[in-house]
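Peer 1: Coordinates for the following, if possible.
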Amino acid sequence: MNETNFIDMLNCPQEYMLQAGGEYELISEMSFLRSIVKYKNCKIIIYGAGQRCEYLISWLKMENVPVEFVLDQDIKKHNHKVNNCIIYHIDKVPEELRGKKYLVLVSTVYYETETKKILYALFQNGLKNIIYPFDKQYNLAPYRYDWAYYYLHHKDELLQIYKELEDDRSRDILFEYVKALVTNCVYRGGHSKTCNKYFDEYIPLENENFLNIGSYVGDTIFYFIENRQEQFEKIYAVEGESGIYQRLCENIAILPRVLQEKIELTNTYLNATNSKYYADKKITLINMDIEGMEKEVIVGLSECIKKNRPVLAICAYHKPEDIVELPLLIHEIVDNYKIKFRKYAPPYSNHLENGELVMYAIPAERSKEEK
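Peer 2: The predicted structure is shown next:
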């Protein structure tokens, strides 16, 4: 995949929707929406007046699908506007609007689990003529709109990252990843083996000092120990959630004493401040999977990174801006690092193919391509 294809995809995603195939294309869903509005003589309303709603309205406008009004349960938002659409509290919809026919789109993070409750609440508040068309066959995954909106409004930054990537495989993965999100299609790029996640794109060290941030129950630690054939100097394992941390401790206790003694366990959520604890530690490898806090923690680890020049293997799929801001941040902190992307999760469903994208930031002296 070349630079021209990448630019074309960002400038005209509709063309790639038609090429992608599969059953989940956004273009089909928008046609379906427009048909319902036309043939059922109804108006579109959105439930949930958060950031997802703002992006969803923008996307619908681009597709010439107008929104009548927005509903929310937060009384403070009543009579305010989001993206020029009026917001009504669910209990305060004007009487003259209650008898009309509406197609409701749910834009909250509770889309999967709360839809029935939301529709029942609408019915109880007099909005009885509701069409809710999106079941498993027609399912607008709301989080996609903020991702698509971000990418289509940051084309220059995306192109910069694309051109600076270390290898063609990374460029192909980035192309397919962004395409899946701006077209609402299934990710069709390549995947690497999960057992190699964080460990297969750089030259390993015999005396690796591994900072494992977001250790969960220890799965990555066990992968690491197996991958390095038990040869390492130190593991710093950090997990914030107390219940999961307890399971982590129990799992580490399975290991031989000689390995346990080389593992330092910490129950905390790292941030830009407390991550400075590692500034004076010898760290040669860092991985993070911390639900969107990656950028903040990298900032906190900047002195550690400058001093030690570790390999970084960072999850880059929790926020749409991760694939742009994380590589740029690494280049701000330290020179002569190579950036790669690798994708690990198989496409189990239409909701998960933007997951398990890892950014590798590799110092030139540990890059396989340099040797």
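Peer 1: When you work out contacts or count neighbours from here on, use the C-alpha atoms and nothing else.
Peer 2: OK.
Peer 1: Against S275, how distant is W59?
Peer 2: 38 Å (C-alpha to C-alpha, to the nearest Å).
Peer 1: again with Y120
Peer 2: Y120 is 45 Å from S275, by C-alpha to C-alpha.
Peer 1: compare with the first, here's sequence two:
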Amino acid sequence: MKEIAAEVPAAPWRELDRPLILYGAGNLGKMAGKYLRFIGIPFLYVVDANSKMYENDIEWSGIPVLSPSEVSNSDKKNSLLAVCISTIPFNPLFQSLQAQGWECIVPFYDITEVFQGRHPLKNGWFSGALTDKDMRGTNEALSGWADDISRAHHLQFLAWRCLRQEWVFADAPVTTADRYFIPQVVGQFTGNESFLDIGAHHGEVCVSFADIVHGRFKSIVAVEPDSQNLTELSKVFLKHFPDSVRGRINVLDVVISDGRCSEHFFEGHGYTSQLSSLGEKGVVTVSIDDLQLSPTFLKVHVEGWELFALRGGLNTLRRCRPIVAITAYHNRQGIWELPVWCMNSLPNYRFFTRMHGWCGTGLVIYALPDR
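Peer 2: A predicted model of the protein is given here:
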């Protein structure tokens, strides 16, 4: 921790002064393409080692998807390559791309900091210098974790957000396949869970939950306010769940915050849809407590509004004492405010954190009640 605080913090990008090329045509690449088209920033093409997989992909219609061998030396020298992959370590990929001749390489999320006035996506935030208050809060969080893997992953997160350094701990591997369902969580499932999924997107986590418990659950409530996401979620549920199971599943199209308030919602942007002053849709938020539910397992992924959501659900949390999984990587609150709030607000819980992605993404806090 002292080593991180002692170094000069990394500085965010201020402008794009080169033609842009995307690297990675998968889910993050598709989101990046949609993002850039929305804010009006052109890009030349996409590079992917498995380019043939995307030849007929409708989401890349009209956009060339090239293999690395098809890229000219001139483009490698003069363009900015935005890496749209967060499921593998960045440093080895960076070194491999440099060896291929690319001269300017950056994680895609970092360049989104340039356009905060046009789009609310903020996964590329930089922490800036850590204050004395940050140091005290972070040390409190580090002391509160239940295992050393949590402390290692917290430091790994800090090193990226503060310094843009990729720290790797051999005994604390990043796992991308078990987000929300680490062994400590699954080990507490009883076969009669009531799952409340705040920020359900297309229902992927609900489906994973049902599969993990082999269909043995009491109820699922999926909360998703984005109308386009809801359409896809309905298709996923219809495909995956038989009629006998769908009777135990409810979908709510409400926006969760810390209480009832009129806000703007940035709609129609997939998993980046969120509360934002840039949004054109007016909504009235509600709290988790307003839902009057009794979850035994709560997952919250709301693009940086997690602390608001938890504050508005404190009565429910204390009444029901659910297993809790909260994303913590969307803003600076993940450094210490969010974990410390959980640790101070939920007595007789054990707290873990895990990195489920690279480039400072995929950090999830887990709160497990003593039972």
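Peer 1: follow-up on the earlier one: Y120 and S275 of structure 1: who's more crowded?
Peer 2: Applying other C-alpha atoms under 10 Å to Y120 of structure 1 and S275 shows that S275 carries more neighbours, namely 18 against 13.
Peer 1: aligned partner of that one in structure 2?
Peer 2: When structure 2 is aligned by TM-score structural alignment, S275 of structure 1 is paired with S287.
Peer 1: Ok, L328 of structure 1 next?
Peer 2: By TM-score structural alignment, L328 of structure 1 lines up with V340.
Peer 1: what's the closest non-adjacent residue to that match?
Peer 2: In space, and not counting its chain neighbours, V340 of structure 2 is closest to A141: 5.5 Å by C-alpha to C-alpha, 6 or more residues apart in numbering.
Peer 1: what comes up buried for the helix or strand where the one you found lies?
Peer 2: Of the helices and strands defined by DSSP states H and E, A141 of structure 2 is found in helix 132-144. Buried positions in helix 132-144 of structure 2, judged by neighbour count with 16 or more other C-alpha atoms under 10 Å: 135, 137-138, 140-142, 144.
Peer 1: roughly how far out does the helix or strand following that helix sit from the chain middle?
Peer 2: For helix 132-144 of structure 2, the following helix or strand on the C-terminal side (DSSP H and E) is helix 148-163. In terms of C-alpha atoms, centre = their mean, to the nearest Å, the centre of helix 148-163 of structure 2 is found 16 Å from the chain centre.
Peer 1: Against structure 1, what's the mean shift for helix 148-163 of structure 2, could you check?
Peer 2: Its match in structure 1 and helix 148-163 of structure 2 itself, once the structures are fitted together, sit a mean 1.1 Å apart by mean C-alpha distance after the TM-score superposition for structure 1.
Peer 1: Onto which residues of structure 1 does that helix map?
Peer 2: Going by TM-score structural alignment: helix 148-163 of structure 2 matches residues 168-183.
Peer 1: Tell me if I'm right that the residue nearest to V340 of structure 2 and P339 touch.
Peer 2: Yes. With contact defined as C-alpha atoms under 8 Å, A141 of structure 2 counts as touching P339 (6.1 Å).
Peer 1: Tell me, how many residues neighbour the spatially closest residue to S127 of structure 2 that is not a sequence neighbour?
Peer 2: Once flanking residues are discounted, S127 of structure 2 sits nearest to C162: 5.1 Å by C-alpha to C-alpha, 6+ apart. Using other C-alpha under 10 Å, C162 of structure 2 has 23 other residues around it.
Peer 1: ok, C162 of structure 2 to M31 of structure 2 distance?
Peer 2: When C162 of structure 2 is compared with M31 of structure 2 (using C-alpha to C-alpha), they lie 25 Å apart.
Peer 1: What residues does the residue nearest to V340 of structure 2 make contact with?
Peer 2: Neighbour list for A141 of structure 2: 336, 339-340, 343 [criterion: C-alpha atoms under 8 Å, 6 or more residues apart in numbering].
Peer 1: I213 of structure 1 too?
Peer 2: If you count contacts by C-alpha under 8 Å, 6+ apart, then I213 of structure 1 has 237-239, 270, 286-290 around it.
Peer 1: if you set the cut-off to 6 Å instead, what comes out?
Peer 2: Residues near I213 of structure 1 by C-alpha atoms under 6 Å, 6 or more residues apart in numbering: 238, 288.
Peer 1: same deal with the one 5 residues further on?
Peer 2: Remark: with contacts taken as C-alpha under 6 Å, 6+ apart, G218 of structure 1 is in contact with L248.
Peer 1: What residue in structure 2 is paired with it?
Peer 2: Under TM-score structural alignment, G218 of structure 1 pairs with G203 in structure 2.
Peer 1: How about E233 of structure 1?
Peer 2: Match for E233 of structure 1 (TM-score structural alignment): K218.
Peer 1: Next, the residue nearest to its match when sequence neighbours are not counted: secondary structure please.
Peer 2: Excluding the flanking residues, the one nearest K218 of structure 2 by C-alpha to C-alpha, 6+ apart is N192, at 4.9 Å. Per DSSP: H, G, I helix; E, B strand; the rest coil, the secondary structure class of N192 of structure 2 is coil.
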